[in-house]
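Asker: Starting from these lines, generate the structure:
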Amino acid sequence: MTTLRAGDWVEVRSREEILRTLDKNGRLDEMPFMPQMFEYCGQRLRVYKRAHKACDTVNPVAGRRISSSVHLDTRCDGKAYGGCQAACLLFWKEAWLKPVGESAGIPSTSEHVEARPLPERAAEAACSEQEVWKGTRGADVEGQPRYICQATQLPRFTQPLAWWDVRQYVEDYTSGNTSLGRMTRGVIYLFFWHILLAKKRKLGRPARVFYDWFQGLWGGIPFPKRVGTLPVGQMAPCSDLNLQPGDLVRMKSYEEIRATLVSSSNTNRGLSFDAELVPFCGGKYRVKTRVTRFIDEKTGAMKSLKTPAVILENVWCQSRYSDCRMFCPRSIYAWCREAWLERIPEEASHHPVLSSSRAIGSSSERDGTERIVANEAAGHARRHNA
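Answerer: Modelled structure (predicted):
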């Protein structure tokens, strides 16, 4: 049973201890231990969120339950996976971690909490570091490599999770993953979406106007599921700002972005703009990286974007508006078209920028000042050779 909560301090076990938990494929309960995770051995890190559930981006998007796992402030660097630039948040089994005490906000070297015993493996099942590396590749298909990572294997180390299973939402709150205020706002949105805005209700525009009015009473986000305004068949605009890591940008307003999206698909050249990005509109952010290569979670194949996208610092999915998988802690980075952004000269910025090299903070920080949002369809967008 998972005991770690968001904000807890842990120490990553040694290589030898972790290898003893893995099978010959470098996995524990089918969850791969990825090679770049070795660099964190011996380090003390804070739990970002309890990974008790996740969204499945391999199969039709749905919720999945996970046991005895957490997310730390660690993301995949892609070095063991052909240079994939998706920067997925890593999953950590509790067996790979040791809880540590905390004093005055600093991890203590003496206040160790009794660690959970390591899973026992037969001597012949012990894994080596070479086998962990070998476990990153499947059989080539038509001469092209197929990669195996936590994202591609997610259905194998998870179980189906129905959206109506109330226990997941209780755990969202008790684990420290989500604040009561965030959950309340989620319930309000779901009420409007499923009761007032369902197609069979035919309330449409009046309900959206009422939603916007209600949200405006307390400074909330307007209705986030509007479609693009470009007619079907019209070419979506393409901008080439040649943005590079560290550049300062502003995300355009929601209405400006809708003008770049094809109405039938809500996409710009194959990349979808989702409701999870709406609270982000109008903000100023720094570019984290350009995205040209990514692994298709469904096949393990490396894909290339025809039109490059960019990832902005601190911009990832909070599952505010994600049907059937609300409050998923997976925090998938958004991908943005440069047509949705505008460059800002450094001297022109007079407001705080949502930018941090250690962006993953406490639940209260995330729910308060940061306004971290992203595209719920980031995993889906990876399947588009956009």
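Asker: Only C-alpha atoms from now on, for both contacts and neighbour counts.
Answerer: Noted.
Asker: From the structure, what's the count of residues near the closest residue to S364 other than its chain neighbours?
Answerer: Nearest residue to S364 in three dimensions, chain neighbours excluded: S179, at 7.0 Å (Cα to Cα, 6 or more residues apart in numbering). Neighbours of S179 under the rule other Cα atoms under 10 Å: 17.
Asker: Over to C127?
Answerer: Here the number of neighbours of C127 (other Cα under 10 Å) works out to 21.
Asker: cool, and G246?
Answerer: Residues near G246, counting by other Cα under 10 Å: 14.
Asker: Surely it is in contact with K288?
Answerer: Yes: here G246 reaches K288: they are 6.4 Å apart, a contact under Cα atoms under 8 Å.
Asker: which helices and strands does the host helix or strand of E111 pack with?
Answerer: Using DSSP states H and E, E111 falls within strand 106-112. Where contact means 3 or more Cα pairs under 8 Å, 6 or more residues apart in numbering; DSSP states H and E, strand 106-112 is packed against strand 97-103.
Asker: helix or strand for V170, which one?
Answerer: helix 166-174.
Asker: Please enumerate the strands of the stretch 201-350 of the chain.
Answerer: Secondary structure of the stretch 201-350 of the chain by DSSP state E, counting those that start in this stretch: the strands cover 248-251, 267-268, 271-272, 284-295, 302-312, 341-343.
Asker: repeat for the stretch 1-150 of the chain
Answerer: Assigned by DSSP E, counting those that start in this stretch, the stretch 1-150 of the chain shows strands spanning 9-12, 27-28, 31-32, 44-50, 53-55, 63-65, 69-75, 89-93, 97-103, 106-112.
Asker: mind checking which of these is nearest G233?
Answerer: strand 53-55 (32.1 Å; Cα to Cα).
Asker: Any figure for the gap between the residue nearest to S364 and F91?
Answerer: Counting by Cα to Cα, to the nearest Å, the gap from S179 to F91 is 22 Å.
Asker: Would you mind getting the angle between the strand holding E111 and strand 97-103?
Answerer: Following axes from the mean of the first three to the mean of the last three Cα atoms, to 10 degrees, one obtains 110 degrees for the angle between strand 106-112 and strand 97-103.
Asker: Please generate a structure for the following sequence too, so the two can be compared:
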Amino acid sequence: MNVEGMLVGNRVVVRSASEILSTLDADGTLDGLPFMPEMLDWCGKSFRIQRRVDKTCVEGHPMRRFPANDVVVLDSPRCDGSSHDGCKHGCRIYWKHAWLRAANEDASSNEEIQSSNRDTEQLRSRIKVKSDELRYFCQSTELLRSTEVFPPGRHRRMRVALTEIRNGDIGIFQALQLFALFIRQRILRMLGYDNLLRGPHERTPKQSLNLQPGELVRVKSRAEIVKTLDRKMSNRGLGLCHEMMRYCGHETKVRYRVDRLINETTGVMRELTDSVTLNGIEGCGSLGEECLCPGEPGDCPRGELMYWREIWLERVSSQ
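Answerer: Model prediction:
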């Protein structure tokens, strides 16, 4: 499908299992990007394009891009990790153009759009979920291999931002807000703001609130949170990002508990305790549940969720 058919707001249909299978290599990937078992249930279903992926963050690397510029995000649920032993990363799923068709394309019948059980099982058998006994295989772990660095250029960031505005990914007002936030954070870092978030501990404390999905919580003050951190701005290895400090004092509800995450760099499952992710935080805008990439003057299509230790939160009474 051409780029013009893959603009924000356009309705598309996920192709059948047999059509998708024909695009995949022996590892179940297209241009290195895996089609995952969690995506199977959406074959034949219709969605709107939520975002074009003109750039993407990759753990430990500068912002990268897909060489063919043929990836979008749909208004479908995030990955639930059900086929990857319950990983709670909650990634947005990336979709290649070849796995989609425009909703207005002719289709002879629903039976032909839907995948047969045999087609689905053939596709499932092609898909990898592990590289070996310890390392998992998914879009997150393969993101570095399926993307490339941007070509050098002084105004690369500005060109990408203008493309995102032109494609309807973000509005001009939101782009200005994100740019202002980017500048603010850079100034804070230049002034030594990192040092204000370095805690006193060698071995950090923990607290268990046993928070459950839907419970109302309040983010503690910056001073209270810093008291739980080490010099690397982390608590028991879970790092604190600068954006999280914008939410101090705000209330929101628990999205779900986070007890295991696949490490994007190593592919190994990491076990967590006393951690949750939160719904959008009231008063913090539409990106109130997502981490912004500090090195970019805008948001990232990945929309990575922020993970919170329970010791950084307090339960709010329902009375």
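Asker: Return the distance of the helix holding V170 of the first structure from the chain's centre.
Answerer: Between the centre of helix 166-174 of the first structure and the centre of its chain there are 19 Å (Cα atoms, centre = their mean, to the nearest Å).
Asker: quick one: the next helix or strand after that helix to the second structure mean distance?
Answerer: Going down the chain from helix 166-174 of the first structure, the next helix or strand is helix 180-191, by DSSP H and E. By mean Cα distance after the TM-score superposition for the first structure, the fitted helix 180-191 of the first structure averages 2.9 Å away from its aligned residues in the second structure.
Asker: list the buried ones in helix 180-191 of the first structure?
Answerer: When neighbours are counted by 16 or more other Cα atoms under 10 Å, the buried residues of helix 180-191 of the first structure are found to be 182-183, 186, 189-190.
Asker: burial of the residue nearest to G204 of the first structure when sequence neighbours are not counted, as a residue count?
Answerer: Excluding the flanking residues, the one nearest G204 of the first structure by Cα to Cα, 6+ apart is L197, at 5.8 Å. By other Cα under 10 Å, the residues close to L197 of the first structure number 19.
Asker: cool, V166 of the first structure as well?
Answerer: The burial count for V166 of the first structure: 9, using other Cα under 10 Å.
Asker: any idea how far R325 of the first structure is from it?
Answerer: Taken as Cα to Cα, the span from V166 of the first structure to R325 of the first structure is 12 Å.
Asker: Next up, the contacts around the counterpart of K98 of the first structure in the second structure.
Answerer: Aligned counterpart of K98 of the first structure in the second structure: R101 (TM-score structural alignment). Going by Cα atoms under 8 Å, 6 or more residues apart in numbering, R101 of the second structure touches 1, 12-15.
Asker: Was I right to think A17 of the second structure contacts L123?
Answerer: Yes: applying Cα under 8 Å, one finds A17 of the second structure in contact with L123, separated by 6.1 Å.
Asker: what about those two, which has more around it?
Answerer: Neighbour comparison, A17 of the second structure and L123: the larger count goes to A17, with 26 against 23 (by other Cα under 10 Å).
Asker: and the more buried one, what pairs with it in the first structure?
Answerer: By TM-score structural alignment, A17 of the second structure lines up with R15.
Asker: okay but that match is in contact with F38, surely?
Answerer: Yes: counting by Cα under 8 Å, F38 is a contact partner of R15 of the first structure at 6.5 Å.
Asker: Neighbours of the residue nearest to E19 of the second structure when sequence neighbours are not counted, how many?
Answerer: Of all residues not flanking E19 of the second structure in the chain, W99 sits nearest, at 7.6 Å (Cα to Cα, 6+ apart). Neighbour count for W99 of the second structure, taken as other Cα under 10 Å: 23.
Asker: so who does W99 of the second structure touch?
Answerer: 14-15, 19-20, 23.
Asker: And it, how close does it get to V71 of the second structure?
Answerer: Applying Cα to Cα to W99 of the second structure and V71 of the second structure gives a distance of 10 Å.
Asker: Kindly report the same for E314 of the second structure.
Answerer: From E314 of the second structure to V71 of the second structure the distance is 39 Å (Cα to Cα).
Asker: higher neighbour count, those two?
Answerer: V71 (24 against 16).
Asker: distance of that one from W312 of the second structure?
Answerer: 36 Å.
Asker: ok, now G44 of the second structure?
Answerer: On the measure of Cα to Cα, G44 of the second structure and W312 of the second structure end up 42 Å apart.
Asker: I figured R286 of the first structure was touching P245, is that so?
Answerer: Yes: judged on Cα under 8 Å, R286 of the first structure makes contact with P245 at a distance of 7.4 Å.
Asker: The two: which has the busier surroundings?
Answerer: R286 (24 against 14).
Asker: In contact with the residue mapped onto that one from the second structure, which residues?
Answerer: Aligning on TM-score structural alignment places R286 of the first structure opposite K253 in the second structure. Listed by Cα under 8 Å, 6+ apart, the contact set of K253 of the second structure reads 213-217, 278-279.
Asker: what about R205 of the first structure, neighbour count?
Answerer: By other Cα under 10 Å, 10 other residues sit near R205 of the first structure.
Asker: What separation do you get for it and K199 of the first structure?
Answerer: Distance from R205 of the first structure to K199 of the first structure, by Cα to Cα: 11 Å.
Asker: Which residue ranges of the stretch 201-350 of the first structure form helices?
Answerer: In the stretch 201-350 of the first structure, helices defined by DSSP state H, counting those that start in this stretch lie at 204-216, 254-258, listed in chain order.
Asker: Of those helices, flag the one that's most buried.
Answerer: Sort the helices of the stretch 201-350 of the first structure by mean neighbour count, taking mean count of other Cα atoms under 10 Å, and helix 254-258 sits at the top with a mean of 18.
Asker: quick one: the closest residue to T2 of the first structure other than its chain neighbours from R137 of the first structure, how far?
Answerer: Distance criterion Cα to Cα, 6+ apart; nearest residue to T2 of the first structure, sequence neighbours excluded, is S68 at 4.6 Å. Noted for S68 of the first structure: a distance of 26 Å to R137 of the first structure, by Cα to Cα.
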